[in-house]
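Colleague: with the sequence up front, the predicted model follows.
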Amino acid sequence: MSDTPTSPLVRHYTVTGFVSIGGRTALHWHPRLNRWLPPGGHVEANEDPLQAVLREVLEETGLEVEIVGRGPFAYIRPPQLPVPVAMAVYDIPRDGSHDEPHQHIDLIYFTRPLSPSAALPQDDDRWAWVDEATLQRRPAVFEERGRRAEVAEDVRELALAAIAAVRDTGAS
């Protein structure tokens, strides 16, 4: 069978929230994909992208965060949503979780924890803080608790930009 869909390709809206503080960003090991990824997930029904990214980060990391870089416009009405720093389209293959290939249209945000002493979940060993020096190496290979993989180029570039954006706000 071919991975080419016979009907129009289904698209899901998703969000990603790079969580950065102190020159590090949070990544988790995704066992199905065998790679390091930031927190994120699907935008749910009746949810806007801001609500989705804050919820996904909280659900996955336990961290309450705020968006970094909300946008330049000063008007008050109508209310504005933070502008994503990037949008990406990911092709998702058919696999055990999906009957058909589809796409994720991903709205990507940079965030920082509200607490300066932010800690990742102690009961989930898939999470790790990855430092800027590791991400600057090419290839950016990261190993934690026996899980070793090159950090994908998009994740590496966005994580470095998130660290810089948080630093530029005056936060550590």
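Modeller: Thanks, I have the structure now.

Colleague: okay, CA-based contacts and neighbour counts for the rest of this
Modeller: Will do.

Colleague: so which bits of the lengthiest helix in the chain are buried?
Modeller: The longest helix of the chain (DSSP state H) is helix 153-168. Under the neighbour-count criterion of 16 or more other CA atoms under 10 Å, helix 153-168 has Val155, Arg156, Leu158, Ala159, Leu160, Ala161, Ala162, Ile163, Ala164, Ala165, Val166, Arg167 buried.

Colleague: so where do the helices sit in this structure?
Modeller: 49-61, 132-136, 153-168.

Colleague: can you put the ones you listed in a markdown table and add distance to Ile67?
Modeller: Compiled in a markdown table, the helices of the chain are given as follows (distance: least, CA to CA, whole Å):
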| stretch | distance to Ile67 |
| --- | --- |
| helix 49-61 | 8 |
| helix 132-136 | 20 |
| helix 153-168 | 10 |
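
Colleague: among those helices, which is nearest Asp106?
Modeller: helix 49-61 (9.8 Å; CA to CA).

Colleague: picking that back up, can you spell out which helices and strands pack onto the longest helix of the chain?
Modeller: Packing partners of helix 153-168 (3 or more CA pairs under 8 Å, 6 or more residues apart in numbering; DSSP states H and E): strand 10-21, strand 24-30, strand 102-113, helix 132-136.

Colleague: second structure follows, compare the two:
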Amino acid sequence: MLDLQKYRAKICLTAGGMLILENRVLLIKHHRLQRWLCPGGHIETNELPHIAAQREFWEETGVEVVAKNVGKMIDSKHSEYLPAPIFFNLHWMYRENYHARLKNQPVVKGSKGCEQHLGLTYLVRPLSGAKKIRDMKLKPQLHEVDDIGWFSLDQVKNMTDIWSDIYQEFVLGLKLINGDEN
């Protein structure tokens, strides 16, 4: 198993949303990375992660969403229980930095000085209640998003400009929305 914690990298918190309708996932093609991803971005100071995921999703796609809770909620008089992410991962912002660290070479820092992202991905649903792709009105944020689209599992599996993790996350996302948690 990969151990990215052993590097003293600057870590930034990010949050994103996975929207699945009609067994298709909505992905954006990130302008700078030139990769297909779930919409998301940096968590702002004092912002809750699920709120950041909802905000970033809307900013990048024009679609208002709500983070779904896939876990059990507890009724409490002392704590507020928040939606749980379906994924929580640590990754290099630039893959080249990982290889540079292995060779004790300098790394490239991102726009916020980030080297690694600690990313939380939430399963989201449209605030409008839309159940069909044809009912969705997409308005991509053109300075960050080169393209936007709905993709089936087979399409995601065969993409070349996507990280393999996205396919694996989509598989699990489909299982969660279809009630198969195994």
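Modeller: Perfect, thanks for sending it. Values in this document were obtained by computation on a predicted structure and should not be read as measured data.

Colleague: on that earlier part again, out of the helices and strands packed on helix 153-168 of the first structure, which comes closest to Val53 of the first structure?
Modeller: Distance to Val53 of the first structure, taken as CA to CA, is lowest for strand 10-21 among those, at 5.6 Å.

Colleague: among the helices of the first structure, which comes closest to Leu81 of the first structure?
Modeller: Ranking the helices of the first structure by proximity to Leu81 of the first structure (CA to CA) places helix 49-61 first, at 6.7 Å.

Colleague: quick one: the closest one to the second structure mean distance?
Modeller: Helix 49-61 of the first structure, aligned to the second structure and superposed, deviates on average by 0.8 Å (mean CA distance after the TM-score superposition for the first structure).

Colleague: so the longest helix of the first structure matches what in the second structure?
Modeller: Taking TM-score structural alignment as the measure, the second structure aligns residues 164-179 with helix 153-168 of the first structure.

Colleague: matching Trp127 of the first structure against the second structure, which residue comes up?
Modeller: By TM-score structural alignment, Trp127 of the first structure lines up with Ile148 in the second structure.

Colleague: that match and Gln141 touch, don't they?
Modeller: No - using CA atoms under 8 Å, Ile148 of the second structure is not in contact with Gln141, being 9.7 Å away.

Colleague: now do the shared contacts for these two.
Modeller: When contacts are counted by CA atoms under 8 Å, 6 or more residues apart in numbering, Ile148 of the second structure and Gln141 are jointly contacted by Thr61.

Colleague: which of these two has more residues huddled nearby?
Modeller: Ile148 (21 against 17; other CA atoms under 10 Å).

Colleague: residues touching the more buried one, list them.
Modeller: Leu26, Leu27, Ile28, Lys29, Thr61, Pro140.

Colleague: and the nearest residue to the third one once chain neighbours are set aside, how far from Phe57 of the second structure?
Modeller: It refers to Ile28 of the second structure. Leaving aside its sequence neighbours, Ile28 of the second structure sits nearest to Ile148 (CA to CA, 6 or more residues apart in numbering; 4.4 Å). Taking CA to CA, to the nearest Å as the measure, Ile148 of the second structure falls 12 Å from Phe57 of the second structure.

Colleague: same check, this time on Gly17 of the second structure
Modeller: 6 Å.

Colleague: repeat that for Val63 of the second structure.
Modeller: For Val63 of the second structure, the distance to Phe57 of the second structure - CA to CA - is 7 Å.

Colleague: neighbour count winner among the two?
Modeller: Phe57 (27 against 20).

Colleague: and that one, what is it in contact with?
Modeller: By CA under 8 Å, 6+ apart, the residues touching Phe57 of the second structure are Gly16, Gly17, Pro39, Gly40, Val63, Glu64, Val65.

Colleague: Thr16 of the first structure reaches Val43, doesn't it?
Modeller: No - counting by CA under 8 Å, Val43 is not a contact partner of Thr16 of the first structure; they are 10.1 Å apart.
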